[in-house]
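*Asks:* Pasted the sequence and its predicted model underneath.
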Amino acid sequence: MESVCVTGAGGYVASWVVKELLAKGYIVHGTVRDPDDEKKNGHLKKLEHANERLHLFKADLLDYVGVCTAIDGCTGVIHVAMPVPAGKVTSPQAEMLEPAITGTRNVMNACLKSKVNKVVVVSSIAAIFGNPSWPKDRPMDENCWSDAEFFMKTEKWYCVGKLISEREALEFGKKNNLNVVTVCPSIVFGPMLQSTLCTTNIILLNLFKGKNSFNLLEFDKAEEDIHIPIVDVRDCAKALLLVYEKPESEGRYLCSSHVLKTKALIEMLKNLFPNYNYPTDPCGLNEELNYTCEKIMKLGWSHRSLEETLVDSVENMKEAGLLS
């Protein structure tokens, strides 16, 4: 029976990856900071087949030995772990860059040591879209790389961490003959398996309370009518497994299913759930967002409707007592 290691297993996207892997018959090694922390990781132990095939390992990504222990014996690795800022970053080097870059280096070296067959690294659409020099009439795709200096000047440290760690992972793979594939998801919405709120669902929850807080994802101004690229967390998890399982997958994959402006998203939420106090209309912004996910679609990926994602997100928040 094949074993796959998932880093940051208790997180929002990673939890769904673990669920999908267990459902498909894999043995799963999950790295978490504290396997006995029921608040953060108890939901994993309740997943179907978790008793038989889920093994949680205490491993901080900055602890190379711990990472090696978790990956040992695995055929593949899906590297998801990455901190997301929930406010102003006071120490970018310590809070964002070191965990992202050093952590990814540790994972890559551990994979090489354990001779795994394939590594899937979760990057971000941020590693693609931050390129001011990209031709406006050309859709952005996997060939587009964000500009690290541009992000550093605007203090987008999460974006910098994702960008540098993805580049390094792909270069490490080529240099060491390790099969490394990266996936760059857009903003992830959808139901949570864990009990603690993730950043994107904080943003969605805030919209029902009259607050536009997309700046938590390092957008320049939350009040502007910006384009919001969205993917459902369940579709994102399936994309990661698809890329892992398909022998022909290679390089980078942009993974996003819907894009609409903030104003359009708020109007859609109003129509679906009229009894909430939404933000006032954001001010207009003419900048367009033009991209294509043709590469991952050709691999066989499909996605659900945005309405389904939003409805399921809200029902999940109500069940959790976060929304009346």
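*Replies:* Received, thanks.

*Asks:* Going by C-alpha atoms from here, please, whenever you check contacts or count neighbours.
*Replies:* OK.

*Asks:* gap between stretch 229-246 and the chain center?
*Replies:* In terms of CA atoms, centre = their mean, to the nearest Å, the gap separating the centre of stretch 229-246 from the centre of its chain is 10 Å.

*Asks:* residues in contact with that stretch?
*Replies:* For stretch 229-246, the surrounding residues in contact (CA atoms under 8 Å, 6 or more residues apart in numbering) are 12-14, 16-17, 20-21, 78, 118-120, 181, 183, 185-191, 249, 255-260, 296, 299-304, 306, 309.

*Asks:* What about those, which are in helices?
*Replies:* If you go by DSSP state H, the contacts of stretch 229-246 have 12, 13, 14, 16, 17, 20, 21, 296, 306, 309 in helices.

*Asks:* Check those and tell me the two furthest apart.
*Replies:* Using CA to CA, the ones in helices among the contacts of stretch 229-246 reach their maximum pairwise distance at 21 and 306, which is 24.2 Å.

*Asks:* who's more crowded, these two?
*Replies:* Neighbour comparison, residue 21 and residue 306: the larger count goes to residue 21, with 23 against 19 (by other CA atoms under 10 Å).

*Asks:* Quick check: buried residues in stretch 195-208?
*Replies:* 197, 198, 199, 200, 201, 203, 204, 205, 206, 207, 208 (16 or more other CA atoms under 10 Å).

*Asks:* Format those as TSV; extra columns: secondary structure.
*Replies:* Compiled in TSV, the buried residues of stretch 195-208 are given as follows (DSSP: H, G, I helix; E, B strand; the rest coil):
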residue	secondary structure
197	coil
198	coil
199	helix
200	helix
201	helix
203	helix
204	helix
205	helix
206	helix
207	helix
208	helix
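
*Asks:* here comes the other one, which I'd like you to weigh against the first:
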Amino acid sequence: MVAEITAVEQASKRGIHLLVVVPPVTTGQMLQPTTNLSSHHFIHYLNGTKKDFPNAVAAYVDVRDVARAHALVYENPEANGRYLCVSAVLHRCDNKSRPLIKPYKFSNKRLRDLGLKFTPIKESLYNMILSLQEKGDLPTTVVPRASL
């Protein structure tokens, strides 16, 4: 967030038309050769390293949607400001006796108005798991290919 604020300030000083696409935890097929922070977020739960699910919510988006969002705002001369690139907010918790944390609200309407159709989160997570399996970062026994 500090980097975004600084970029906005510097762009304003220089008369640069700055557009900001803000993605949360990114899911989907890994485009890079090694795992990144978003991938590690899931690997710890899927391989059993992390045993507890905190009572929390998190926002997610498919990596392909992030790329499409960047292209849409770049190609649209009317685009301006900040675009939240969030597909879904999911809750995770393994203690059913505690009240659930309320999910935060957001709007991805600006990107949808530009024509972005978000990838369903189930499809995105499935593609991420397949990608991690193909790269050898996750055993194929974690989620069999035919199960989703």
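*Replies:* Sure thing, it's come through. Since the structure is predicted, the reported quantities are computational estimates derived from the model, not experimental observations.

*Asks:* one step back: need the max-distance pair from the buried residues of stretch 195-208 of structure 1.
*Replies:* When CA to CA is used, the two most widely separated members of these are 198 and 208, lying 16.0 Å apart.

*Asks:* Just want to check the distance between the equivalent of residue 21 of structure 2 over in structure 1 and residue 299 of structure 1.
*Replies:* Structural alignment places residue 21 of structure 2 opposite residue 183 in structure 1 (criterion: TM-score structural alignment). The spacing between residue 183 of structure 1 and residue 299 of structure 1, counted by CA to CA, to the nearest Å, is 13 Å.

*Asks:* From the neighbour counts alone, determine which of these two ranks first.
*Replies:* residue 183 (23 against 15).

*Asks:* With adjacent residues omitted, what lies nearest to that one?
*Replies:* residue 253 (4.7 Å; CA to CA, 6 or more residues apart in numbering).

*Asks:* pretty sure that neighbour belongs to a strand, no?
*Replies:* Yes: applying three-state DSSP, one finds residue 253 of structure 1 inside a strand.

*Asks:* Alignment lookup: it to structure 2.
*Replies:* In structure 2, residue 253 of structure 1 lines up with residue 83, judged by TM-score structural alignment.

*Asks:* just checking, that match touches residue 113?
*Replies:* No: proximity of residue 83 of structure 2 to residue 113 does not meet the contact threshold set by CA atoms under 8 Å, at 11.0 Å.

*Asks:* Neighbour count for the two, which is higher?
*Replies:* Neighbour count, other CA under 10 Å: between residue 83 of structure 2 and residue 113, residue 83 has more, with 20 against 9.

*Asks:* quick one: contacts for the more buried one?
*Replies:* By CA under 8 Å, 6+ apart, the residues touching residue 83 of structure 2 are 19, 20, 21, 22, 108, 110, 111.

*Asks:* what about the first one, how many residues close to it?
*Replies:* Number of residues near residue 19 of structure 2 (other CA under 10 Å) recorded here: 17.

*Asks:* ok, now the fourth one?
*Replies:* Residue 22 of structure 2 has 15 neighbours, counted by other CA under 10 Å.

*Asks:* next one: the last one
*Replies:* By the measure other CA under 10 Å, the count of residues near residue 111 of structure 2 is 23.

*Asks:* what's near enough to touch residue 21 of structure 2?
*Replies:* So residue 21 of structure 2 contacts 66, 69, 70, 82, 83, 84, 85 (CA under 8 Å, 6+ apart).

*Asks:* right, and out of these, which lies closest to residue 5 of structure 2?
*Replies:* Distances from residue 5 of structure 2 to the contacts of residue 21 of structure 2, taken as CA to CA, are shortest for residue 82 (11.1 Å).

*Asks:* if I look at the closest one, how far off is residue 23 of structure 2?
*Replies:* Here residue 82 of structure 2 is placed at a distance of 11 Å from residue 23 of structure 2 (CA to CA).

*Asks:* quick one: the longest strand along structure 2 aligns where in structure 1?
*Replies:* With residue count as the measure and DSSP state E as the assignment, structure 2 has strand 56-62 as its longest strand. Per the alignment by TM-score structural alignment, strand 56-62 of structure 2 matches residues 226-232 in structure 1.

*Asks:* what about the matching stretch, distance to the chain center?
*Replies:* On CA atoms, centre = their mean, the centre of stretch 226-232 of structure 1 falls 13 Å from that of its chain.

*Asks:* same question, stretch 40-52 of structure 2
*Replies:* Here the centre of mass of C-alpha atoms in stretch 40-52 of structure 2, compared against the chain's by CA atoms, centre = their mean, lies 17 Å away.

*Asks:* measure it end to end?
*Replies:* Across its full length, stretch 40-52 of structure 2 reaches 15 Å between end residues, using CA to CA.

*Asks:* Same check on stretch 31-44 of structure 1?
*Replies:* Stretch 31-44 of structure 1 stretches 11 Å from its first residue to its last (CA to CA).

*Asks:* whereabouts in structure 2 does it align?
*Replies:* Equivalent residues of stretch 31-44 of structure 1 are lacking entirely in structure 2, counting by TM-score structural alignment.

*Asks:* before we move on, back to that, in the helix or strand that the longest strand of structure 2 is followed by, which residues are buried?
*Replies:* Proceeding N to C from strand 56-62 of structure 2, the next assigned helix or strand is helix 63-75, under DSSP states H and E. Using 16+ other CA under 10 Å as the burial criterion, the residues of helix 63-75 of structure 2 that qualify are 63, 64, 65, 66, 68, 69, 70, 72, 73.
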